[in-house]
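S.K.: Next one to model:
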Amino acid sequence: MEKKVRTMISLYMIISGIVILLMMIFGLLMLLEQGKMISIGQDVFYKVMTAHGTFMVGVAAFAASAIMWYFLRQYVNLSFPVFVSHFILFLIGALITFISIFTFDFAGAWTFLYPLPAMSAGMWGKAGACLYLLGMLIIGIGFLLFYLDSARAIIQKYGSLGNGLGWPQILGKAKGYGPPPAVVASTMVSIVNIISLTAGAIVLVMSLINLFQPSIKIDPLLAKNLIYAFGHMFANSVIYMGVIAVYEILPKYTNRPWKSYKIFLIAWNMSTFFTIIIYPHIC
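M.R.: A predicted model of the protein is given here:
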C-alpha cells in the first residue's frame, strides 16, 4: 500500500511540475506580447490567457492537495480510491478544458462570467463553451470528492469539524493542546473548499443549462458572486494546504514539536471565517 501511495504522490508532483512549467511559458508569451517584443495575435493571446489563469491555479491546488493528503493520512483514515479518483477526474477535466481552448477557441478567461460563454460575438461556438464548462465541472467534482473525504475522516477521528478546529480547547472545555496542526489546517481547507466548490458547481451547471436553453436566465450579479466565491476561496486554499508541509517538516529539523496552542487555534478559526467572507474584495 505504501508503495502505491508514493507512486501516486510522485505522479501528482510530476504532472503538476510539467503543467506549471508550461503555464510559465504561457505567462512569458503574454508578457512578450504586451511588451511588443513578439506578436501572437489577439485571438491567441486571449486563449493563452484563459489557459494560464485556469491551469496555473488548478494545478497548484492539485499539487497542494497531494501534500495535504500525504500528511493528513498520518492522523486520520483517508480513502486511497478517492485520492486516485481525484487524480483521474482532474486529468480528464483538464484535457477537456485544454481542448475547449485550443481546438474550439474558447477564450473567456477562467472567470467564464455569465453570459459570456453563450455570447462570444463569434469568437467561439457553443461546443467550445460547453467543453470548457464541462471540463471545469469535472475538475471541481474531483476536488469536491477529495475534500468531502477529508472532512469525513476528520469527523470520524475527532467527532466534528469544530473539534478539528480546536473548539473544545478554545472554549476551555478540554485541557491541553488541540489536534495536530496538519489536522487543523486540513479542517479549515475542507470547510472552505466544500463551500467554494459547491458554489462553483452551481454556477457551472446553471451556465450549461443557459447555454442550451437561453430562455432559462441567471441573475448576472448572482452568477458573478458565485464565480468569485468559488475562485477566490479556492485559490487561497493553495496557501493553506501548502503550509501543512511546513508544520510537518520543520519540527523534524528543529527537534521541537509544533503544538496547537490556543492562539494558533484561534488564528486558524479566524482564517476559516475571513476566507469565506472576504471574497467580494475582488468583485
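S.K.: From now on I want contacts and neighbour counts done on CA atoms only, so please keep to that.
M.R.: Fine.
S.K.: which stretches of the stretch 101-250 of the chain form helices?
M.R.: Ranges of helices within the stretch 101-250 of the chain are 126-158, 161-164, 167-170, 181-212, 220-254, based on DSSP state H, counting those that start in this stretch.
S.K.: what is the orientation angle of the next helix or strand after the last one with helix 181-212?
M.R.: If I follow you right, that is helix 220-254. Counting by DSSP states H and E, the next helix or strand C-terminal to helix 220-254 is helix 262-277. Angle, helix 262-277 to helix 181-212, by axes from the mean of the first three to the mean of the last three Cα atoms, to 10 degrees: 0 degrees.
S.K.: elements contacting helix 262-277?
M.R.: Applying 3 or more Cα pairs under 8 Å, 6 or more residues apart in numbering; DSSP states H and E, we find helix 262-277 packed against helix 167-170, helix 181-212, helix 220-254.
S.K.: Redo the helices of the stretch 101-250 of the chain as JSON lines? Include mean neighbour count and distance to Phe62.
M.R.: Shown next, in JSON lines, are those (neighbours: other Cα atoms under 10 Å; distance: least, Cα to Cα, whole Å):
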{"stretch": "helix 126-158", "mean neighbour count": "22", "distance to Phe62": "8"}
{"stretch": "helix 161-164", "mean neighbour count": "21", "distance to Phe62": "23"}
{"stretch": "helix 167-170", "mean neighbour count": "19", "distance to Phe62": "29"}
{"stretch": "helix 181-212", "mean neighbour count": "22", "distance to Phe62": "13"}
{"stretch": "helix 220-254", "mean neighbour count": "18", "distance to Phe62": "9"}
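S.K.: let's see this one next to it:
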Amino acid sequence: MDKILEYMLEEDEGFGDVTSNSVIDELDEVNAYIVSKDEGILAGINVAKELFESRKVRVLFHLSDGCEIKKGDLLMFIHGNARDILLVERTALNLLMRMSGVASAANKYVNLVNGDVIIAGTRKTQPAIGKYDKMALKIGGADTHRFSLDDMLLIKDNHIAVVGSPLDALKKAQKNASFSKKIEIEVETLEDAIACVENKADIVMLDNMDYGKVSDVLDELEKRGIRQNSLIEISGGINEDNIGDYIGLGVDIISIGGLTHSSRSLDFSLKIDK
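M.R.: Presented below is the predicted three-dimensional model:
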C-alpha cells in the first residue's frame, strides 16, 4: 500500500482505537456500507477499497470512479472485523469525500466549457496528498497540469524577479533545459506576452488578466501572425459566472487553483449493518 495511506492510518490510530477496543469484542464481524448524503461525481473509491483491504476487510461491492451519484446511493458494501472497519472508517471517508468534491468541481467546469477549452488544475493541492487531488481532477475530466516540479518548466513571477524579465528567463530556459521538457512562462503585460510568443514559448500563461487584456493579447497575436507559436493559458479570477466570456476569446487552457484548494468535500457516511 502507498506509504501516504499507511501514514494516514497510523496517524489516526495513534496507540490504538481505545473506544472500539473497549466496547467491541475482538472477533466481532459485521457488514457495513458507505452511503452518499450528497450528489456529484464519485472519486477515490479504489483508494478506499485499498485502505479497507489493507486490514483484510472484504469489499463485496462498490461503484466506479467517475460515476454520477446522488443522495441515498450505496457506494460500497463491505464485510469484516468490526474493529478493523471502524479503524479505517474515518481515513477512508475523509479521502473519498475530498476526492469526490474535487472531481465534482472539475466536472462542473468541464461541462461549462463543453470541450471548447482545456480545464486544468494547479499545484495548489493539499500537502502530501497532491497525487490524490490530481487523480480526482482527472476523474472529473480536467487536466492535471503539473504533478511535480520536474514535469515541465513553469517560469513564474518569482523566477522572473530573480532573472530580470520574462524574455530573459525564457531564453535562459530554452538554452539550459532538456529538449524533452515543455516551457511555460507566466506574463502580466501585453508586451511580455508578445515577446514570449514571438520567441516560441510552448505555453504562455496570461496571469490575472481581465477579459479586456486577454482579448487585446489574442488580437495582437493574430495581427502579427504568431498566434500558432504558443498555447495560451489564462489563470486567476476565473469563476462560474465569467468563464463563458473567456471561452469565446479562443484561449487554449484555463487553469483554476480553486478546484483543489477550495472545493467542498462531498458528504458520505459509513453505517454498520450487523
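S.K.: quick one: TM-score?
M.R.: For this chain pair, the superposition-based TM-score is 0.27 by TM-score structural alignment, normalised by the length of structure 2; 122 aligned residues with a Cα RMSD of 6.0 Å.
S.K.: hmm, back to that, tell me which of the helices and strands packed on helix 262-277 of structure 1 sits nearest to Leu134 of structure 1.
M.R.: Leu134 of structure 1 sits nearest to helix 181-212 of all those, at 7.8 Å, using Cα to Cα.
S.K.: That closest one vs helix 220-254, what angle?
M.R.: 160 degrees.
S.K.: hmm, back to that, nearest to Ala66 of structure 1, of the helices and strands packed on helix 262-277 of structure 1?
M.R.: Using Cα to Cα, these put helix 220-254 closest to Ala66 of structure 1, at 8.9 Å.
S.K.: got the angle for that closest one vs helix 126-158?
M.R.: 50 degrees.
S.K.: which residues of the stretch 1-150 of structure 1 fall in strands?
M.R.: Applying DSSP state E, counting those that start in this stretch to the stretch 1-150 of structure 1 gives no strands.
S.K.: follow-up on the earlier one: could you export the helices and strands packed on helix 262-277 of structure 1 as TSV, including distance to Thr50 of structure 1?
M.R.: TSV is the format used below for those (distance: least, Cα to Cα, whole Å):
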stretch	distance to Thr50 of structure 1
helix 167-170	41
helix 181-212	16
helix 220-254	14
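S.K.: Among the ones you listed, which comes closest to Gln34 of structure 1?
M.R.: Short answer: helix 220-254, nearest of those by Cα to Cα, at 25.1 Å.
S.K.: Which other helices and strands does that closest one contact?
M.R.: Helix 220-254 of structure 1 packs on helix 42-72, helix 181-212, helix 262-277, going by 3+ Cα pairs under 8 Å, 6+ apart.
S.K.: try 6 Å
M.R.: Counting contacts by 3 or more Cα pairs under 6 Å, 6 or more residues apart in numbering; DSSP states H and E, helix 220-254 of structure 1 packs against helix 42-72, helix 181-212.
S.K.: And it, how far out from the chain middle?
M.R.: 7 Å (Cα atoms, centre = their mean, to the nearest Å).
S.K.: any chance of the helices of the stretch 101-250 of structure 1 in TSV, plus distance to Gly93 of structure 1?
M.R.: Below are those laid out as TSV (distance: least, Cα to Cα, whole Å):
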stretch	distance to Gly93 of structure 1
helix 126-158	4
helix 161-164	29
helix 167-170	37
helix 181-212	13
helix 220-254	16
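S.K.: Select the longest helix from structure 2.
M.R.: When structure 2 is parsed with DSSP state H, its longest helix is helix 82-113.
S.K.: buried set for that helix?
M.R.: Going by neighbour count (16 or more other Cα atoms under 10 Å), the buried part of helix 82-113 of structure 2 is 82-93, 95-110, 112-113.
S.K.: And stretch 262-276 of structure 1, by the same measure?
M.R.: So, applying 16+ other Cα under 10 Å, buried residues of stretch 262-276 of structure 1: Lys262, Phe264, Leu265, Ile266, Trp268, Asn269, Ser271, Thr272, Thr275, Ile276.
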